[in-house]
Every structure is written in C-alpha cells, then in structure tokens.
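[1] Predicted model, plus sequence, below.
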Amino acid sequence: MAEAVVSFVVERLGDFIIQEGEFLYGVNDQVELAKTELQLMQGFLKDADARQGDDETVRIWVAKIRDAAYDLEDVVETYVLKVVSKREGGFKSILKRFGRMFKEGVDLHKIGSEIQNITTNISTLRSRLEAYNIRQIRDSGGVASVYERQQRLRRTYSHIVEHDVVGLEHSVKELAMHLVRSGDSHRVVSIWGMGGLGKTTLAKQVYHDNEVRQHFDCFAWVCISQRCQVRDVWEEILVKVSAMHRTEISQMNNGEIAKKLHLAQRESRCLVVLDDIWSVETWESLKAAFSLCEKTKSRILLTTRNEEVALHSDRNGFLFQPRPLNDHESWQLLEKIAIFGRDEIDSTTFTRMKDLGKKMLQQCAGLPLAITVLAGLLARKETVDEWDTVQTNVDVYIRRGKGSEQEYRGALWVLALSYDDLPYHLKPCFLYLGHFPEDFEIPVKRLTQLWIAEGFIYASQERITMEDVAYGYLNELVERCVLQISEQGSVRKIKSCHLHDLMRDLCLEKAKQENFLQNVNFSHQNMTSISSSMVANAAATVKVRRLAIYLDENADELVPLRNHKDSHLRSLLYFYPGYYWILRNEKLVELLFKKFKLLRVLKLEGWRTPVELPNEIGNMVHLRFLSLSYSRITRFPSSLGKLICLQTLDLKHCDTDVIPDVIWKMTELRHLYLPLYWTAKPKLRLSTLHNLQTLDHVSSLCSDLNDLSELRNLRKLGIRVTSSLEKLEETLKSISNTVDGIRSLFLHNLLGNDSGTEVTQILSGCRKIYKLDLNGRTVELPNYLHDYPNLTKITLCRCDLNDNQMTVLERLPNLKTLCIMEDTFEYQNTKTLVFSKGGFARLECFSLICAHEIVNLQVEQGAMPSLCRLYIKRCWGLKTIPDGLRYVTTLKKLTVEMPISFVSRLQVGGEDYYKIQHVPSVILTSY
C-alpha cells in the first residue's frame, strides 16, 4: 500500500505544481525536489511492501515512508489553504496588503523548512532501504521465503480428496458433462470464484468422477500458485500424460517440451487440471503447450479467482462459478466434520450443539472454507460449554484460525492472497469499501464519485473520463472476486455492489494495518469499530485520515467530533440506518465545518433539525465531494462559492429556501444534484460548468435553461417542466446540441395541464437516451420512441396514460427494463394490463409498484419471451397473479410484496402455485 500512497501523492504534487503554481510561489522548487525524492523511492517500495509482512524492520520503514508522503501532502495543501484564504479581491484588500505580505513571507519560510525536513527524511529512508539491499529482496530469499511458505501450505494434490463435501453433486454432473461431451466447443472448462468458495474441492470431485475417469486416457493435476515456473509445470504434466521419464525430459529445451506436450494431447484423450491460475500472463506463458486451434478430445480444467483469466483462456470455453452453501448445506458440512462419529453425544447435547452451530454459521456466510475452519475447531471441543466458548469469539476463530501456525490456518489468510495480488492502483479502491457498513449495498455511481474525489482515479486518455476509468477499476475488483455484484442495470452495467462478510473483515483488517481508515460505531463497540475516546487517544500518535461513523438514535453527539483533534482528516462519511435522524445540537454541524479544513470528502446526510450552515464552510477549499442530501438547511452562505475544487455537490431532497448564486464558480463540478422543490432568487447561473456530466432537478424557476447550451459534457439530465410550450420551444432550440448528448433523462411535469405536450417536446430532442424516467401527466407516449435505438429502460409514474399505451411500450425494440408505478394509467377507470403474444420481445425485468389502478394482468402465451425478473409490490387492486405466467419459462426470480390473501395463493399448495412452480427463486412478503 505504501507504493500506492506514494504514487498518489506524487500525482497530486504534480497537479499542484502545474495547476496551482501561483499558490506555491516561493516554495515551488522545494515541492519539486520532494516530488523527485518520492519518485526515486517508488523503485524500492514494491519489494518493501511485499517484505513488510515477514520483516518487522521493513514494516516500520514502510510505515514511515507512507507517513512522510502523507505529511508532505498535508504541509503543501495546508499552505495552499492559507494562501487562498488570505487572497481577497476588491478595494478592501489594498488596506491589508503590506501586513499580509509580511505574514506570507513568514509562512513561506516555515513551509520551505517543513518541506525540506520531510524531503531529508524521505532521502534518509531511501538510503537505509538501499543499504538494506531492498532491491535484491526478490532474489535473495526474504520475499521468496514468504511465497515458498505460502505455496507449500496451499499446494494441492489430486490424490488427496475431501470426503466431507456437500452440495456439489449437481455441479460435478454439469462440469463432467461439459468435459466429456462430443465436439470441440469447450476445450477449456473454468471454475472461477472468490477464495474459499471450494473451487479446488469441486475440481477434485470432477477429476475423480467415474464418468470422467472412463472417458479420458490420461490425467495430470498441477497446482500453479502465484509464482508460476513454466518449465516445471510443463515437465510435471508431460511426465503424467506420456511414457517419458524425467531424466529424458530434463535434457530437452522449453520448445521441445511444449511440442511434446502438445502432441501428447493430440494422440490421447488427456484431462489436464491447472489449479489456481492467478493471472492472464500466467496462462499466456503456459498456453504454447495447449493449442486451442486444433481439434482434439483432450480437455483443460482450470480454477482461478480471476474471471478475466477464465474468459481469456478460451473464448468458447465453459465458465462455472460455484455458489455459496445455503443454510441447510452449511449445517450439513459442519455436522460431517465436527459431530459425525461421536457416539457419546446424546440427543439433548446434539440439539444444543446444533443450535450453537447454526448461530456460528451465520458468520461464515456460506463460504465452505470458513465453515471448514470453524468445524475443524469444533471437532476438538467435547462439551457444549466448549462450543459456547467458541461462539463468544467465533468471528476471530474463523478469521484467524487456531493452531501452531495460527496466521496461516484461518480463512482470512486465504482471502488475503487476493488482496496481495491486487495491483497498487486497486488496493486503495478496495480498502475504501471498508467505509460502508456490513451488508450495505454500495451504489456504484456514488462509489466512483468518492474514488475520484479521493484522487484514486486518473484518466490517461482524453476521450476516457475518470468515471469510465473508475468503473473499469470496479469491474476488475469484481472479476478478481474481491467484490460482488448486488444489482445490474438494463444494459448489464453494475448498479450496486457489496462485500462478502469475510472479505469485509479482510478489508477492515488491512485498512487498519495500513492506517487507511477508522470506523466508529456509535451504538456499540466491536472488533471493527472504536469508541470516541479511543479515536481521540489514537489521534495523539496516529494521524487519522479517513473516518466512517455509524450513527444511531444518539446521533446528536456526532462522535468523535468533540474530542477529535486530528486536523489531518481527509474523508468523513456518516451513515444512518434510515433516511432521517434528529440533530439535537445544531452547533455540532458548525463545529464540523470549522475543524476539518483539509477534508476532501464529506458525506453528512439526512438530518431534520433546521440548521444554518456557517460561513466557515468556505474554508474547506479542498472539498471534492460534498453530500448534504435529505437534510434541512435553512441557509447556505455565499462562502459556498469558495469550494472551487468540488466535483460532486449533492443537495438532493434538501429542505431549503436559499441557495446563493455561487455555484457557477465551481468550474470543476461533474455532478450537481439540486433540491427537488425550491425556487432560486436570484436564479443560479450554470453556463460556466463545462465539466458537468450530471444535472438533476433543474427548472426554469431556479435557473435559466438557456445556460444548458454551454454544458456539452452533460450525460444525465433531470428537469422539472415548469415552462409553457411557447417558451420551451425557444429554449429547446438553443440547447439542442446539449440534449442530443443526453443518455439518461428524467422529466417531472409540474404544469398539471391536460396535454403533456411539453414532455414530448423535450423528449423529441433526446434521441440517444438509454434511460427514460417520466413523472407527471404525459397522456400519450410518442410513437417516435420506436426509433430510439439505445432506449433500454423506462420508468413511469403519475403519467395518466391512455388505454392504448401498452401497445406503444410492447413494440419498443430494445426495451429491457420497465417499471410501472402509481397512476401510470388514468385512475378514473380500473385497468387490465395485457401483455400480448410477441410483445416485449427483449424485456428482462418488469416491476409493478404501487400501481393501485391495475386490477388484472393478462399474459398471453408467447409474451415477454426474455423475462428474467418480475417484481409486484403493494398493488392494492390486484387480486391474483396472471395465469399466463406459467408460459414464461425464462423467469428466474419473482418478488412479491402484497397482502396475505394474495401471497397465500402463491405458496406451496396454494391455488396459484402452479403458475410459478417453475421459477427458481421466489421471495414472498405479506403485510
């Protein structure tokens, strides 16, 4: 991680030198020299980072290097803050000019001395690392010994087959079928997933499956590991699939070995298992011996944590991702290992152990590795009291294990290999996930905005935005199985994500080791949270840079702000389980804005106590991200305009009367979310925001819509329709170039007239949209929507559509997601929605939410042939599910939240159960 920290600081210093050189007048040379020292240090840090887990001296040095880089960044940014705060325009500044020149001279001397001291410190550390021969660690045995020990502990052998397995029968059968099937479509079969998911165990079951053993002539199992020696792997396989001896093979060069191995797979049916491949580069180095172009009946079965490896090895191959064990399977596995074979256990003891075991299994989240670690420990515990003792610290036992080599026996050690394998630019992105509470579904757009604000993301090409780079990083974390997908959108783009419980434990542990962040849980203390006093005490020795605070009903304390003295805080995120909380002492908000002037990120949302933001908010000039959404703010000061570095400003659903016309000064803004209902006097000027990509809840009441003509990078637009048609037509002509680039459009019609013409008028210019959200009277959907090639998602609410509008929707050629909410159709008459044969050809997700006017659904055979997900929630008029749903065989998930009379009909044995019995996942909730 120190490598990542230093790299980011070097980038930021470069930005300061280039973009803010006027504020560094007098110390520019010192900053350049410090930057050069850090760049020289980067050459040592990759090996030093790897070595620190095995060498306490190096660990201390790495920590000092990281802290020195942070100190340098703090000193430079603090100085810039002072200079910016002193420089005022206008006549009054002349009166103070000479006094300030003297003060700035003092600051220049002080800042120069501080930077020089830090630079000397960095230079000294580099000299010590060089003297310690850090550069040669990779070859000298220090780091090698770590890898050798890891490889020795993780090496797999085909003859050692786990007998305590559950839930794999169907998976084994499916994989065996793809290996032995005729034809050459699947040369490579891949098992991929996060560490501990049981990939190797599954591969062994397939390797020894009777059908597989009868089909193939020869077999080879090789454990690859993170450090692959290509020749050793080839030799190992060739010995097993040919009649050649090792001595004969040892005399051949690499090209000859690869050719022999290639021929052996052509002449015989060979099954080669490559267990634990970590990178595409490893596969590229091995593949010369495994030609994918020629016809052969030999097969390769590989396991990997990286989806990219599985995809890259064979584009026509079969990919299989094991699922976590369910509750029943988890107990079966624990019972097999921990209880079976104990004759002395009576029924009462068994019942008590089962109750305790199921409670402990909640910490495992279905991960076979974690269950095995826990079961292995419980197998050595004879009494219920001993099991109860384990339960008290079950999370520690699962994470750490217990035994002579404790750090290598727990689940986290295996998962930590995935973290160690991350490239430096992904490690801070992963650690940042530790801010979010357990089981929190993380919105991807918000996460990428936070990464960008923290400085983790750099766009190296002009046409690639930082948002695109950030989303690429997110995809890579998913592909490497350290992050999981929660929800995908209509074009398969990830909308939300989450961490597996054990992966979150790893994230928090690594974040603590790297002094990356600290979490405070105000409701209770646990292994991953610390109290207010602990934070205050830690501040004396450790500079806390990122802080996540979980609030509860006692949120008026805003811990640990009263005692917290660390002015180096860069990121402060508050989380509350609901939308709103009561702030009993509004002065604490004022204290927050006064104390933390170096903040880059502030997320403080949802307070309902009326608060007037203090003028001191203007001193937080380093803010890149500010979210005050869902809060009650009586006044925003004009000093808000000093936040010229802001990239994201979220005032969504703020209850406020006054926002001063200063947002135009924030020229770096990329995402602006305005309050839903408010009127600006004077109107906000927006024409200077050339970097703006998202503009939400704008209207002619709060700004001049003609300003949108200057926003050429705008991609998401939320507009409240408040203008009559005559004024709107003129405005639309002036902003035609802007609306043509819109990809996501939200239209909220507030006019309440009978035509809805204004909505269709705006919509006519947005021909490239992917997503359309209509709220308010529309009456009719325009037929030209059929010619919008990218339109894949539509949400409708209070539109008062006519009866025939379903025929317009069902003919949209690329529509994949449709959400119908309250009063989408005219409410005067109850409605029957008809899904006709051949309609909605590509629809994958349909949601019906609070659509009380709908009393009946009819699904004709052949309708919605691609539907995968169906959501029906709180539609009071609907009495039953459509009979035609039984024809929709593609349906994978049905979620219903309806009255008990509706839900009971769908339960097993209910009169409507036959309509949905083919659906694999059914979630029923009654009220």
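    Yep, it's here. Numbers count the residues shown, from 1 in each chain.

[2] C-alpha only now, for contacts and for neighbours.
    OK.

[3] wait, isn't residue 633 in contact with residue 610?
    Yes: Residue 633 lies in contact with residue 610 (C-alpha atoms under 8 Å); the separation is 5.7 Å.

[4] For the two, indicate the residue with more neighbours.
    residue 633 (22 against 17; other C-alpha atoms under 10 Å).

[5] which element is that one on?
    Following DSSP states H and E, one finds residue 633 within strand 633-635.

[6] Tell me how far that strand lies from the chain's centre.
    33 Å (C-alpha atoms, centre = their mean, to the nearest Å).

[7] Next secondary structure after that strand?
    Next element after strand 633-635 (DSSP H and E): strand 648-650.

[8] Who are the packing partners of that next one?
    With contacts taken as 3 or more C-alpha pairs under 8 Å, 6 or more residues apart in numbering; DSSP states H and E, strand 648-650 sits against strand 625-627, strand 671-673.

[9] Could you pull out the buried residues of it?
    Of all the residues in strand 648-650, those buried under the rule 16 or more other C-alpha atoms under 10 Å are 648-650.

[10] let's bring in a second model and compare:
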Amino acid sequence: MAEIILSSIAEGILGMLGSLGAEEIRLLWGVNDELEQLEDTLSTIKAVLRDAEKKQSHSHQVKVWLQRLQEVVLDADDLVDDLSYEALRKSLMSGHNNMVKQVCTFFSSSNQIIFRHKMGHKIKDVRSKLTAFGNEKIQLNLEERQGETNVATRLRDHTHSYVSEKEVIGRDDDKIAILQLLLDTKNKENVSIIPIVGIGGSGKTTFAQLVFNDEQVQKHFDLKFWVCVSDNFDVKSLVKKIIKSANVEPNTEKEMEQLQQILRQKINGKRYLLVLDDVWNENYIKWNSLKSSLLNGGAGSKVIVTTRSKVVARITGTMPAYDLKAMDKEKSWALFKKIALEQGRESNISSNISEIGKRIVDKCGGNPLAIKTIAGLLSLKNPETEWSSFMEKEFSKILQTEDDIISEDDIIPTLKLSYDHLPSRLKQCFVYFSLFPKDYEIDVEILVQHWMAQDFIKISNPTDCLEEVGYGYFKELIWRSFFEEVETDEKGNVTKCKMHDLMHDLAESITPPMFYMRNGNTEPINSKTRHVLFYEYDFYLAQEILPSLIQAKKMRTILRPDVDTLRPWYTIIGAASAYDAIALNLKLLRMLDLQYSGIGKVPKSIGKLKHLRYLDLSYNGFKVLPDCITRLHNLQTLKLSWCQFS
C-alpha cells in the first residue's frame, strides 16, 4: 500500500537547476549542455507524475514504474544538490582575491577539469535512466496534468439520512449540544451554518443522521434535505441534488439560473434543515456560489456541514465548528461489547475477558469506526480462547496491512481519503512522521526544521522565511485533523502535538521502504534505506547496526529520539571511529542527530558532509567546535544545547 510521491521532488530539482542557470555556473564548469538536456528530460517526466501518483493505487504497472523511478529521481536530487553546493561555495569565495581563488579552486576537490569530467559523467548517466522512464510513459497511458489534482483514489459510498437511534452509542451529550443549536429560535439569521469536524471514522455521518431523524427536529423544520457531497463540489450538481432531496425531479437540461430559481422557490419562507455530508471543498468562491442559493429560507433555517477539514469549517461556518471528539473509554467499551459479544452476554463475561477487551478498545483510541471494525472481527472469535491471541499477535498488524479480513469499508481506506486530498507538498510531510513511534510528542519547531532539511518546504518568493512557510504547512495538517493533543504558547502558536494512533497507522501503511524505524524492527538496513530513526540502544544493537548502516550509501537521515535515559551507544563502540565511519561513507546525509552520544570531541570528518542541513550535537561533553563546521555551507540548523553535558 506504500505510496510514491515524486512530483514535489522533481519540482524542487527543476528549481535548483534554474537557480544554477541564473548564476551562470554551468558555463564555468562546462556542463551547460548536459544540464539543459537533464532539465528537458525531467520536465517531460514531471508532466505525467501527478497522473501516475493518482493511478498507482489502481495500476500495478504504474506502481512499479514509480518505485523504479524513485531511485533515479532521488539520485538526480542528490546530484543537483552537489552542483548547488559547489555554486554556493564559489559565491562564498568571491571575497578572496582572484589569485587565491584560482589556487584554492585548482587544488580543491572541485578542480574544474576533474569536476567537469566527474559531474558530466553523472549527469549523462542520470539523464539516460530518466529518458528510459520517459519512453515508458506512453505504454502506461499516463497523461500530462497541470497543478494539484486533489482527487481521492477511492470514492466514498453515498450516504443517506437514516440511522436507527438504537444503533448509536456514546453520542448523547453531543446530540444535546447540537439540538440546542438547531432548535434555537433566538437566532434570527435566515440561514445558520454549523460545521461538524472530526477525523475519518469518528462518526460524523452517523451523528448527523441521528440528529436529522430526531423527533424534535422533525417537528421544528418545514423541510429537510440530505446531500452527500464527497469529492465533487460542483455547484450545479449540488443544487440538483438538493432539489431532488425534496422529492422534486429536476430537469437535467436546465441551466444553473433555472435550477437556482426552483430551489429558491422551494425553500422560500420555509424553515429548513440541510445536511451537506462529507465536504472537502476549500474554495471559498465555490462555497459562496452555493450559499447564495440557500439564503431564501425562513428565519431559523440551518445547514449542517460534516467535514474532516477545519479549513472547510472556517470557510462555511456562520457558527463555531463543533468538534466531534473521540468517545471516552466507558462509551467505547459499551459500543465494543454490543458488537463483539452475543446478545445477552454483554454483562456476563469474566473479568479476564473484560480486561482483554478493554485493552483492545483502548488501542482503538475512541474512534467508532475502529471499534466497530475490530469488534466485528472479534464477534467471530471465541472470547475465552482467541481474544488474547488476537491482542498479542494480530492487532498490531490489522491496521497496517491489506489483509483479506478487512473490507473496503474499513479503517485505513476511510482515513486514506484524508491523505488523498492533500496537496503533494503536504503528503511527504505527513508520511515523514511515520519515522517517529506512536504516542511520540513532537516539538513543532523541530519538526519544521526536519522538513526544511529534507527540502519539503517550497517557497515562491526568495524573501519568504522557510520556518514560517513550514509552520503554515503544519497548520494546514492541523486543520485537516492529522495531528491532535496540541499545546500552544501565550501567543496561540502550537508548540507540541501528537498524532492519533490511527493516523499513525495510516502513515506507516503508505510509507515507502526507504523509511526505517528501529523499534523492534528486525528488517535489515539496506542500500535503498534513506531515513533511519533508532529508538532502542544497547551494545549488541550497536554492533549489529553499524556495519549495515555505513553500507547504506544513500542515507539522508539518522535520528535518535530526545530521550536522555537511553544509553549512549556510540560511547560503547568508540565515538571517534563510529563518526568517521559515518562521515566517510554516508556523504549524502542531510540530517544527523547525535544528541546524548557521549562525544568528547567532534571529529573533523563531519566537515565532509556537504549536503548536511541539520546537525544536533546537544547533550555531549565537548567544549569547542572544529573549524571544519564552516565548510557545511548548506547547514540550516545547528543544535548545541548543554554541550558541556557528560
């Protein structure tokens, strides 16, 4: 189920190539023709990447093509980053006199003759591989797409307005709160719009159905409409759906003006309730166009909008969004028992079975869809003999695999709709979080610095601040309910957050194999691994990992969590030799986290990591940085907290 997102990377490479052209560095190195051809080839492939990314879930051939292409595109990214580094180094030398600069250039590793030969060969090799991929796009029937196409890869089933009140558990308090808003007669607005926001599977549709069918609501409103919006927010189509919901069959040939007149006549002076279920549209102009057709109703008319996006809530709501929270433990357990146990057995189970069941329910995080899915599976198993085994062996995998026992209507496909609607720049930011363990509290400032180091953040104006744009990315993900448990400072800025377990399962399920988190992971690090987080440390682990680590020549990220209680494993095996091995072998590193590593002295070999953007040396015992640090021209973040710590 892993997804490959390359369009943003290709866009970044083309941006760097354009920058190199502006500095006329191509002519100096004598690689102008090669770079122009590389740029043309990559542009041709980039034109079909968005279509390929959209089709990969349905086409095995496209999926394999993207997997193979990924390695070459990342190689091209590293290559162009090499060129950008040399361009930056050259510009920094501009302050020297001409003779000194010529001598330094000749005797450096960037001797123009050697550099041109080496880079020319690499550029031709990468371009040749990309050309081969470009030739395959016709066979795969890939089309050119301009801009983002936030279309879900799996359309949601159309919802309807009815649910039996007996089937809904745990939403009594929420129902009372919404009914107070719906039945309020003091509000004299013609139409009030109430957004209901929650993550996928939180029960927004079921909750809206419960309210829609309430007896008080039936009596209070003259008209009621239910429309499932989902992906296609076409105003004309939605107006037709609303009219049809009122048992009026609209003429499909009528123009928008005529349809609007029919709708306005239908609701004229009447107090109505409209539910717009599963809204994704974040375009204010489209929303305003629909809203203008709804303003002719009687005073007290209400529109409920269900959505996963707080952006949608802000655009549509005339009232504060109602956040549909996770269910508490007691209500979650009640829902689980109702489904998982035979009728009449809910209150007659042993304390042991009850304890196992509650542990399973806790792992569902109060998400009704997860509870119903897992409870449905367990209803077919014997509680006394199979629940415990399921808990220990199967549950941790059930949300991460495409196992036959999970149907198309279950958890991950439902949550994945949220991911499918993200622009590509945010998809890679979300997937990156799979490196961290579940329930990990992330510092937002550090997370943005990580995104910067990976070149995930794109700026359209050179004067833009990367950190500010990155924080904007984070807020977009917050608005779309990808993060939770936020902490804010006195100014209201989010400083820390966590990811819901189910969202983390989603991230892991779509993460490509290049990501590696060592936390009970028995899979080996290999030549294609590019991002690693170590979450366990001991002497034997260090001995096991280091040899395979230094063979992963294309590694970009080495992280360890901010946990000072862990044993500094580099100290055990010898810090100097370990660091030299890393710096001499992993020359493409962009992030290196060595906090709490027992360093007494920073080795000079660190200066060879010219791609490095992020270096954390906090909580170590050295007192002086070596001069080689000044050669890290790409370095964006250097952390030196408590550097006399030992």
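    Yep, that arrived. What you are looking at is a predicted structure, and each value in this text was computed from that prediction instead of being measured.

[11] which part of the second structure lines up with stretch 208-215 of the first structure?
    Using TM-score structural alignment, the residues of the second structure aligned to stretch 208-215 of the first structure are 213-220.

[12] ok, now stretch 53-69 of the first structure?
    Under TM-score structural alignment, stretch 53-69 of the first structure corresponds to residues 57-73 of the second structure.

[13] hmm, back to that, just the buried residues of strand 648-650 of the first structure now: which is nearest residue 673 of the first structure?
    Distance to residue 673 of the first structure, by C-alpha to C-alpha, is smallest for residue 650 among those, at 4.7 Å.

[14] from memory residue 339 of the first structure sits against residue 380, does it?
    No: the pair residue 339 of the first structure / residue 380 is not scored as a contact, 9.8 Å apart, by C-alpha under 8 Å.

[15] Between those two, tell me which one has more neighbours.
    Taking other C-alpha under 10 Å, residue 339 of the first structure and residue 380 do not tie; residue 339 has more neighbours (20 against 12).

[16] could you measure the more buried one against residue 75 of the first structure, distance?
    Noted for residue 339 of the first structure: a distance of 60 Å to residue 75 of the first structure, by C-alpha to C-alpha, to the nearest Å.

[17] what does the match of stretch 53-69 of the first structure contact?
    1, 3-4, 6, 9-10, 52-53, 55-56, 126, 129-130, 133, 140, 153, 528 (C-alpha atoms under 8 Å, 6 or more residues apart in numbering).

[18] starting at the chain centroid, how far to it?
    In terms of C-alpha atoms, centre = their mean, the centre of stretch 57-73 of the second structure is set 20 Å apart from its chain centre.

[19] could I get the helices and strands packed on strand 648-650 of the first structure as JSON lines with distance to residue 738 of the first structure and mean neighbour count?
    What follows is these, written out as JSON lines (distance: least, C-alpha to C-alpha, whole Å; neighbours: other C-alpha atoms under 10 Å):
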{"stretch": "strand 625-627", "distance to residue 738 of the first structure": "25", "mean neighbour count": "23"}
{"stretch": "strand 671-673", "distance to residue 738 of the first structure": "16", "mean neighbour count": "22"}
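
[20] Same list (these) but as JSON lines, adding distance to residue 424 of the first structure.
    Output for these, formatted as JSON lines (distance: least, C-alpha to C-alpha, whole Å):
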{"stretch": "strand 625-627", "distance to residue 424 of the first structure": "23"}
{"stretch": "strand 671-673", "distance to residue 424 of the first structure": "27"}
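
[21] The stretch 51-200 of the first structure: helices as residue ranges?
    Taking DSSP state H, counting those that start in this stretch as the test, the helices found in the stretch 51-200 of the first structure are 56-86, 92-95, 97-131, 137-140, 142-154, 169-180, 199-207.

[22] residues near residue 491 of the first structure, how many?
    For residue 491 of the first structure, using other C-alpha under 10 Å, the count is 15.

[23] what helix or strand is it on?
    Per DSSP H and E: residue 491 of the first structure is located in neither a helix nor a strand.

[24] Same check on the one 5 residues further on?
    Applying DSSP H and E as the criterion places residue 496 of the first structure in strand 494-498.

[25] Name the surrounding residues that touch that strand.
    439-445, 483-489.

[26] can you pull the buried residues of the helix or strand where residue 48 of the second structure lies?
    Using DSSP H and E, residue 48 of the second structure falls within helix 32-55. Buried residues in helix 32-55 of the second structure, defined by neighbour count with 16+ other C-alpha under 10 Å: 32, 34-35, 38-39, 41-55.

[27] Just tell me which of the helices of the stretch 51-200 of the first structure ends up closest to residue 356 of the first structure.
    That would be helix 199-207 among these, by C-alpha to C-alpha, at 26.5 Å.
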